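In: Using only what follows, build the 3D model:
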Amino acid sequence: MLFTTASPQEVELLLSPEHAYDEFTRYEALLAAAGLRPGQADFVHLRKRSIDARGRQPLVRLRADIYRTAPPAELFGPWFQFPNVSRARRTVLIVGAGPAGLFAALRAIELGIKPIVVERGKDVRTRRRDLAALNKQQLVNPDSNYCFGEGGAGTYSDGKLYTRSTKRGDVQRILRLLVQHGATPDILIDAHPHIGTNKLPAVVAALRDSVRAAGGEVRFDTRVDDLVLTENHLRGVVTAQGEELLADAVILATGHSARDIYELLHRRGVLIEAKPFALGVRVEHQQQLIDRAQYRLPDRGLLPAASYALVHQTQGQGGQRGVFSFCMCPGGFIVPAATAPGEVVVNGMSPSRRDSEFANSGIVTAVELEDMDVRQHGALAGLHLQQQIEQRACQLAGNTQVAPAQRLGDFLKGKVSADLLETSYQPGLVSVPMDKVLGKNLANRLRQGFENFGRKIPGYATNAAQIVGVESRTSSPVRIPRDRDTLQHPVVRGLFPCGEGAGYAGGIVSAAMDGERCAEAVKAAVS
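Out: Below you'll find the predicted structure:
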């Protein structure tokens, strides 16, 4: 076969973990699959890597391109350059410095628009102190916590990059931007890419530096308290400091927990809608149990900490609802994700090496509009339901950040746990029947799900695991509507609802892609 840089030979094969993770052995095996010997190819470009644990022994599936001559330079980057927009004629105000906001800013720069990013929280480094105070002293800073601050909710709660939203944008472009800003190149090849909460902050800081280096602005400790709204045209915002910031357009990328923004929009008569979301608990196991169940080996060896994805359809009051795993964190920790005093919320995270002895995952059930009190609370019905359960969790657990918990086997039997297991959750746990926290209907749906999951994973649904509440910030309970084509609000001109907080994304990558789309929509609107 004739090799050129434009047409490498594609190969795919399965290897044992020992061979797949040894660079020299892997290289020889890929060449052999191409019918070549060492020295007959100039470069082997690994394109995809995934674990296949369906057979008796787990294997690693590899897909690679073999180049006989020099590979194209674009394989290695840098892939993106940003022009200076400090004197650009057009400006866009971006509210929120999460993935949607930061990637909207970078795309705006590419399009010749100056972004001004305002973030209610602190920069990623300073934010650490508030997280330490939350974990150790149980002090909740409403503007700086696991949800608010530079990088958004994902920065200190995992860094998973897997998405199914491949039709909404260029996933590979987002991953390459992350690599160019310091993420491990492994995210370009892993089937379920992951940066890790210990490494993501530096990547986030580098993204911000690129915005500033190109003439954009990023302002921290700048909460939006009001809108500059005239005749259904959003011209800017008013900050907590009383400063009026004006721009040609506003991208609202505030994340799924900015309840004050939903209340502000509602108060100012901006159309918003209640939307379905999901709510439940975190379940925590020993990682060894999950490894053995998934890999069917006494020791996982070189394999990564095992994960799982589970789903079950349940019956109950209101009809059929899904129960599913959410944000599964192998080798991870449970963290306090409250955004105000008087509530208990939990989330999960994993460091890059995923080497904690614990595995945790959200196990949540769908909450539909008919499960909310829409008649009384209207568009804010889901938000009120979230608050009610989070506040009840706090009260029942003692009005601190100590979380209510129950052994999983006891929960399935409706029995109060006499004691609890060791946990990764730093503020600590207290035994509380989770029915009291969640209410009977939600608890019964979760029971049906756990019973089904116990049949799928041996040892899963026993007292060797415990559930911790509540996992309530899976997505926004409010949607800020927008036109399908222009991405502008259907009533308020100049407002571009964006990302998870507006109801259009569900993770770091999908939020980043939505941010880019909104920047492109702004360009079309202001040109």
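
In: CA atoms for contacts and neighbours, from now on please.
Out: Will do.

In: neighbours around Leu297, how many?
Out: 13 (other CA atoms under 10 Å).

In: Check for me that it belongs to a strand.
Out: No: read with DSSP: H, G, I helix; E, B strand; the rest coil, Leu297 is coil and lies in no strand.

In: ok, it - contacts?
Out: 57, 291 (CA atoms under 8 Å, 6 or more residues apart in numbering).

In: ditto for Ala464
Out: By CA under 8 Å, 6+ apart, the contact set of Ala464 is 285-286, 407-409, 421.

In: Another for comparison:
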Amino acid sequence: MVKEIEIVISPDDITDLEKIRTTILLAEKITSVQLNHFIIRKRSIDARGKNPVYRLKAVLYIGENPLIEIHSIKYPDVSKAKPVIIVGAGPAGLFAALRLIELGLKPIIIERGKAVKERRRDLAAINKEGILNTESNYCFGEGGAGTYSDGKLYTRSDKRGDVNKMLQIFVDHGATQDILVDARPHIGTNKLPQIITSIRETILNAGGEVHFNTKLIDININDQKFQSIVTNSGVLEASALILATGHSARDIYELLNKKNILLEAKPFALGVRIEHPQYIIDQAQYHCPTRHPNLPPSYYSLVEQVQDRGVFSFCMCPGGIIAPCSTNQEEIVVNGWSPSKRNNPYANSGTVVQVNLNDVSGNYNADPFALLNFQAEIEKKAYLAGGGALKAPAQRMVDFVNQKISFDLPENSYLPGLTSTNLYEVLPPFISKRLQLALPNFGKKMPSRFGNNGYYTNEAVLVGVESRTSSPIRIPRDKETLQHPQVKGLFPCAEGAGYAGGIISAAIDGQSCANAVYKLIV
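Out: Model (predicted):
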């Protein structure tokens, strides 16, 4: 008999397989001889009670042996197959390429930035010197924004595709088996580069192509059909184009607009990144003065309706670092990431407010760039308030709520440095007012009884601005064919097109676009 059960294990026993086995035997009232094998399918932390516990979903093999499961995909040689161009080597582009190879098509990836390991020098210049390379940074380059901005794999995109397949592909390329089990899987920025390199090698070994430092300049269309692209290295022809450029490639939107290819303004979210000492979050979430060594640094998820608008935490990074994610000169954009061990002393999260079409002036129906221009304007204000060299404007949390400029700022993880600022002069009033009202309420949801104020504290710092939560422009596509409604063979894909919101959802969308390409050209 094969049976799935859920058991509860204390943090003391979570690493003890014999203790877990004994708990299973007691729960099922069976003997050790009867239990041939068990597999932990899911592992999550339940901190709702007085003491945090682990909840494990286990598959039991009672009186029979488990079947041997083979998950790895065999990729055929596609070196002489029909070519498909993919613009962008982020998760959408890479996973689209892997799926095209599975289907017997040849992916040709072009990426404006550098190979994943070569990006490190440019990131070091950003963090240590405040010098930005607009073609190689936290957003542009192999692996996309997710590679050097955390590597969280948590998603709610189950209905869009096979999440487990995406996770298994990461495991096949070097990620640990833990990501298949943990309720909130995470790889870590320190480990993702090796995994991304391995994925590239799979693509190349199968006969695909990957071209770095190659920028899309033009798209050739004839009789409403995609024909070829023009890059800084020449012309490439193919049967289809998957456009997976990410949410920060503003020049791509401008290119499409110049060619009269339909674009649409799209709501996004805007706010700040908030950083606490990690121990404050641990105490508030785990209800204990010191986190158990077998418990990971705690995360949180907060949401509050304020004046008929959602204010919510976004991309929470336990044990993480705030990173400068600007892609253009004279702008400040911040994001967060964590290493695999999540062992930094700070916890950070985007805390943002929904921005709707009617929040901007002008005729947004006629101007698809209305919200993008609004986004860029706020990022410019943040740069000016920071004072240059990628310094970010910041304010202590309680000071912000009380509209008081902070006399000093706490120790923090943002390496280019912070400038004490009145963030009300950076953020638009409809954003700052809702944050002002939401933060004390967040504090009520996450109090502490251990000598500090919990979430709502002046030990926390607000860093501006968190503005690249999603694209403020959508590249429309047909729901069935996934092609642009005006251009046959053009497949807008993932975050940059407005159809995904993280590594896994982007990877799923990449594979969905690959499937749609196959239906078109085979």
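
In: Quick TM-score on the pair, please.
Out: Here the superposed chains carry a TM-score of 0.96, computed using TM-score structural alignment, normalised by the length of the second structure; 513 aligned residues with a CA RMSD of 1.2 Å.

In: if we can go back for a sec, preserved in the second structure, out of the contacts of Ala464 of the first structure?
Out: Counting by both residues aligned by TM-score structural alignment, their matches' CA atoms under 8 Å, the contacts of Ala464 of the first structure that remain in contact in the second structure are 285-286, 407-408, 421.

In: Take those and keep only those in strands.
Out: 285-286, 407 (DSSP state E).

In: now, which of the residues you listed sits nearest Gln488 of the first structure?
Out: His285 (44.1 Å; CA to CA).

In: how about the longest strand along the second structure, aligned to which bit of the first structure?
Out: Ranked by residue count under DSSP E, the longest strand found in the second structure is strand 35-46. Aligning strand 35-46 of the second structure against the first structure (TM-score structural alignment) gives residues 41-52.

In: what do you get for stretch 6-17 of the second structure?
Out: Under TM-score structural alignment, the match for stretch 6-17 of the second structure is residues 12-23.

In: Kindly report the same for stretch 160-172 of the second structure.
Out: The aligned range for stretch 160-172 of the second structure is 168-180, by TM-score structural alignment.

In: Three-state assignment for the aligned partner of Phe314 of the second structure in the first structure, please.
Out: Residue pairing (TM-score structural alignment): Phe314 of the second structure is matched to Phe326 of the first structure. Look at Phe326 of the first structure: counting by three-state DSSP, its state is strand.

In: which of the residues in stretch 232-246 of the first structure are buried?
Out: By neighbour count with 16 or more other CA atoms under 10 Å, stretch 232-246 of the first structure contains the buried residues 234-239, 245-246.

In: if I look at Asp367 of the second structure, how far off is Ala265 of the second structure?
Out: Per CA to CA, to the nearest Å, Asp367 of the second structure is found 7 Å from Ala265 of the second structure.

In: And those two? Which one has more around it.
Out: Each of Asp367 of the second structure and Ala265 has its neighbours counted (other CA under 10 Å); Ala265 has more, 22 against 13.

In: Map that one onto the first structure.
Out: By TM-score structural alignment, Ala265 of the second structure lines up with Ala274.

In: One more: Lys519 of the second structure?
Out: Lys519 of the second structure maps onto Ala524 in the first structure, by TM-score structural alignment.

In: quick one: secondary structure of its match?
Out: Three-state call for Ala524 of the first structure (three-state DSSP): helix.

In: And for it, the neighbour number?
Out: 10.

In: Repeat that for Lys440 of the first structure.
Out: 13.

In: what's the spacing between the counterpart of it in the second structure and Asp359 of the second structure?
Out: By TM-score structural alignment, Lys440 of the first structure lines up with Pro429 in the second structure. For Pro429 of the second structure, the distance to Asp359 of the second structure equals 11 Å [CA to CA].

In: how many neighbours does Pro368 of the second structure have?
Out: So Pro368 of the second structure, with other CA under 10 Å, has 21 neighbours.

In: what about the strands in the stretch 151-300 of the first structure?
Out: In the stretch 151-300 of the first structure, the segments counted as strands under DSSP state E, counting those that start in this stretch are 217-219, 224-230, 233-239, 244-246, 249-252, 273-274, 277-286.

In: What residues sit buried inside the second one?
Out: Buried residues in strand 224-230 of the first structure, counted by 16+ other CA under 10 Å: 224-227, 229.

In: Relative to the second structure, what is the average displacement of it?
Out: By mean CA distance after the TM-score superposition for the first structure, the fitted strand 224-230 of the first structure averages 1.3 Å away from its aligned residues in the second structure.

In: for that strand, the distance to its chain's centre please.
Out: Relative to its parent chain, strand 224-230 of the first structure has a centroid offset of 28 Å by CA atoms, centre = their mean, to the nearest Å.

In: just the longest one next, same as before
Out: Distance of strand 277-286 of the first structure from the chain centroid (CA atoms, centre = their mean) equals 15 Å.

In: what residues does that strand touch?
Out: Here strand 277-286 of the first structure has contacts from 334, 346-348, 357-368, 382, 408, 423, 438, 442, 446, 460, 464-477, using CA under 8 Å, 6+ apart.

In: go on, stretch 175-186 of the first structure?
Out: Contacts for stretch 175-186 of the first structure (CA under 8 Å, 6+ apart): 77-80, 187-188, 193, 195, 199-200, 202-204, 206-207.

In: surely the match of Phe314 of the second structure meets Thr365?
Out: No: look at Phe326 of the first structure against Thr365 with CA atoms under 8 Å: they stay out of range, at 9.9 Å.

In: what does Pro193 of the second structure align to in the first structure?
Out: Per TM-score structural alignment, Pro193 of the second structure is aligned with Pro201.

In: distance of its match from Leu279 of the first structure?
Out: Going from Pro201 of the first structure to Leu279 of the first structure by CA to CA gives 27 Å.

In: Likewise for Leu289 of the first structure?
Out: 25 Å.

In: try Arg49 of the first structure
Out: Taking CA to CA, one finds Arg49 of the first structure at 32 Å from Leu279 of the first structure.

In: re earlier: got a list of what the match of Pro193 of the second structure touches?
Out: Applying CA under 8 Å, 6+ apart, the residues near Pro201 of the first structure are 124-125, 151, 155-156.

In: now do Thr189 of the second structure
Out: 147-151, 337-340.

In: Tell me the one among the ones in strands among the kept ones among the contacts of Ala464 of the first structure nearest to Thr314 of the first structure.
Out: The closest of those, once distances to Thr314 of the first structure are taken by CA to CA, is Arg407, at 21.5 Å.
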